[in-house]
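**Q** Sequence and predicted structure, then a few things I'm wondering about:
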Amino acid sequence: MTAPRPTSFGPRDLLVVLAMNVLWGLNIIAVKMAVTEIAPLTAGFLRQAMVLLVCGGALRIVPGRMKTLVALGILSGGVFYVAVNLSLAVADNVGALAIAGQLGVPFSMLLAILVFREKIHAARITGIMLAFAGVGLLVFDPAAAKEGPGLALTAIASFIWAVCSLLQRKLIGVPILTIYAWVGLMGSIVMGAMAWTFERDAMLGVGDIRLQSLGWVAFSAIGSSVLGQGAMVWLLQRHPVSTVTPLTLAAPVISVFAAAYWFDSPLGLAMLAGGAIAMLGVAIVTVRTARAGEAK
């Protein structure tokens, strides 16, 4: 992506930022509702099929990038959503999972250090430690501590997300719709195969799924993935990374409080403190990484 032209941050940009954060923040509710009403692997298959339907027109061979596109599609469209959907299917306290989901940022930073030999200084090291410490505090909250399997699956999903973020670095310049077309295609294949193997009755009953249930899947597929990511790309084309990236930090905050309200799940002191500490760590890593990228 080429450096954006300097433009002022106007009302339209703010509306796009607000929409992006709301779409991403409410996505956890949509996915939880989807896996409650539809078998989790089948819901994942339907999600990726919708992404493919929307973005399929942009599916094309990109010379020199196909191994990365296929790998990203399998991981981001398939394996990641196996972990995410199963985590939400087995958990009751969705807010706790939203907090644990922030581990993707420090995982991504640690992988960048190992893979790309990136050098980081005290600020980002502190941010990584705070993010892990904040999530670790969840074990002291009775409502969150009982979500062990869900938290473990969320941590696995966060690690997969971090791997995908490294793969996406190799796809700079590839149109976002083309990327998501491959994610939708490979995700549909992976999720479809797994759902057919482990949830055959649910797959055979896809035609009987209520429109309301499909609506939750559509919100996640189109709203969060296509529109949310599209908004991010649009902003990055107009403003520096160091300006845009920190503006995404509202999404997990929306997720935590929206999930607590929607599912009437408790937000104990330990969970709030852990969430605040984790978000502080994520904010430090995010802002410093964006600034470091701008300085290169």
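**A** Yes, it's here.
**Q** Please count neighbours and contacts with C-alpha atoms only from this point.
**A** OK.
**Q** Wait, residue 26 touches residue 256, no?
**A** No. At 9.3 Å, residue 26 does not count as touching residue 256 under the criterion of Cα atoms under 8 Å.
**Q** Excluding residues flanking it in the chain, which one is nearest residue 220?
**A** Leaving aside its chain neighbours, residue 220 sits nearest to residue 27 (5.6 Å; criterion: Cα to Cα, 6 or more residues apart in numbering).
**Q** Please identify which helix or strand holds residue 174.
**A** Residue 174 is part of no helix or strand when elements are defined by DSSP states H and E.
**Q** Likewise for the one 4 residues further on?
**A** When secondary structure is defined using DSSP H and E, the element that contains residue 178 is helix 176-198.
**Q** so what does that helix touch, helix or strand wise?
**A** With contacts taken as 3 or more Cα pairs under 8 Å, 6 or more residues apart in numbering; DSSP states H and E, helix 176-198 sits against helix 40-55, helix 66-72, helix 200-204, helix 229-236.
**Q** about what we covered before: give me the more crowded residue out of residue 26 and residue 256.
**A** Remark: of residue 26 and residue 256, residue 256 carries more neighbours, 25 against 22, as counted by other Cα atoms under 10 Å.
**Q** Against residue 128, how distant is the more buried one?
**A** From residue 256 across to residue 128, the span is 20 Å (Cα to Cα, to the nearest Å).
**Q** another structure for you, compare them:
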Amino acid sequence: MPLSHSLAALLVTAIWGLSFVVIKLGVGTMPPLLLAALRFLFAALPAVIFIARPKTDWRHVVAYGFFLGVAQFGLLFAALGLGMPASLASVVMQAQVFFTILFAAVVMGERPGPHQVIGGLVASFGLVLIAWPRMTGGGAIPFLMTVVAAASWGVANIVSKKAGRVDMLGFIVWSSLVAPLPLLGLSLWLDGPTAVWTALTQIDGGTLLAVAYLAYPTTIFAFGIWAYLLSRHPAATVTPFALFVPVAGILGSALILGEAMHPIEAVGGAVIVLGLAFNIFGPRLMRRMV
């Protein structure tokens, strides 16, 4: 992958890492699914007026909008609202790397290399370490929701690859139209009309800034670049750059939110990052061992 594409991938992962902090702050003042709905509403409007619809099957646009907006971020926002730490979520969400590689192998015939299989097994062990102490308490549901959110991200990655080489800015903007109404409907159902109305009429400047960050740098710019890279390189080449998302997420959570991981969570997170690192550096290591 060219250096310019590698640097773009690193910038995207930094933006995404900090977004976990922004989401955590946002769900403290607004119902999670309503915040997610506003994120995609502002990502879509008014941009769809000026940006042409991408030249791909409309089903790709709808599927991407559903799996990215409703499934991935609906679950992630709700999990953070239920108490999932932002730092830990930034690590667990990187299971999307292995879900993407798995789905690419099943759907598109992209056979994973030995280093990717080993990395996936190592990262899975890290997820088990994080999950183990949470399975007996209230943290089980937010953790499982985050894992399913990561799987949904993996599906969205495959959909973007299936869409082919299209205008990725248009693809992101138009797919963002899919998410607001389902997310708003779920918020009205789960939180109640009164809570939704109160949150909208009493929205403050900090929440508006959170929505703006999540809508523009995180959604339009970052996912546009990510989809662009996936359309031009194998999934196994692009997705391992997500290794740097938890670095930004953990640092941001520690500095801004004052979060600290429990020892077992830190070990599990380190194991996941080790698995991700093996995806990137595994071929070099294996060649040196031969």
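**A** Sure, I can see it. If you're wondering where the values come from, they're calculated on a predicted model, not measured in any experiment.
**Q** matching residues in structure 2 for the helix holding residue 178 of structure 1?
**A** Aligned using TM-score structural alignment, helix 176-198 of structure 1 spans residues 168-190 in structure 2.
**Q** And that stretch, how far out from the chain middle?
**A** Its chain's average C-alpha position is 15 Å from that of stretch 168-190 of structure 2, according to Cα atoms, centre = their mean, to the nearest Å.
**Q** same thing with stretch 19-27 of structure 2?
**A** From the chain centre to the centre of stretch 19-27 of structure 2 is a distance of 13 Å (Cα atoms, centre = their mean).
**Q** Pull up the aligned stretch in structure 1 for it.
**A** Stretch 19-27 of structure 2 covers residues 27-35 of structure 1 once aligned (TM-score structural alignment).
**Q** That stretch vs structure 2, mean deviation?
**A** Per the superposition on structure 2, stretch 27-35 of structure 1 and its aligned residues are separated by 0.8 Å on average (mean Cα distance after the TM-score superposition for structure 1).
**Q** So which residues make contact with that stretch?
**A** Stretch 27-35 of structure 1 is contacted by residues 40, 43, 85, 88-89, 94, 98, 213-214, 216-217, 219-220, 224, 255, 258-259, 262 when judged by Cα atoms under 8 Å, 6 or more residues apart in numbering.
**Q** same deal with stretch 123-131 of structure 2?
**A** Stretch 123-131 of structure 2 has contacts (Cα under 8 Å, 6+ apart) with 92, 95, 140, 143, 264-265, 267-276.
**Q** List the buried residues for stretch 103-118 of structure 1?
**A** Neighbour-count burial for stretch 103-118 of structure 1 flags 103-112 (criterion: 16 or more other Cα atoms under 10 Å).
**Q** In structure 2, what stretch matches it?
**A** Aligned using TM-score structural alignment, stretch 103-118 of structure 1 spans residues 95-110 in structure 2.
**Q** Go ahead and name everything in contact with that stretch.
**A** Outside stretch 95-110 of structure 2, the residues within contact range by Cα under 8 Å, 6+ apart are 111-112, 120, 123, 147, 150-155, 157-158, 234-236, 239-240, 242, 276.
**Q** Which residue, neighbours along the chain excluded, lies closest to residue 237 of structure 1?
**A** In this structure, residue 237 of structure 1 finds its nearest non-sequential neighbour in residue 4, 5.0 Å apart by Cα to Cα, 6+ apart.
**Q** So that neighbour: helix, strand or coil?
**A** coil (DSSP: H, G, I helix; E, B strand; the rest coil).
**Q** burial count for it?
**A** Counted with other Cα under 10 Å, residues neighbouring residue 4 of structure 1 total 13.
**Q** For the contacts of stretch 27-35 of structure 1, which ChimeraX command selects only the ones that are buried?
**A** Buried residues among the contacts of stretch 27-35 of structure 1 (16+ other Cα under 10 Å), as a ChimeraX selection:
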select :40,43,85,88,89,94,98,213,214,216,217,219,220,224,255,258,259
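**Q** Now the top helix by length along structure 2: buried residues?
**A** Longest helix in structure 2, counting residues (DSSP state H): helix 263-289. Neighbour-count burial for helix 263-289 of structure 2 flags 265-266, 268-280, 282 (criterion: 16+ other Cα under 10 Å).
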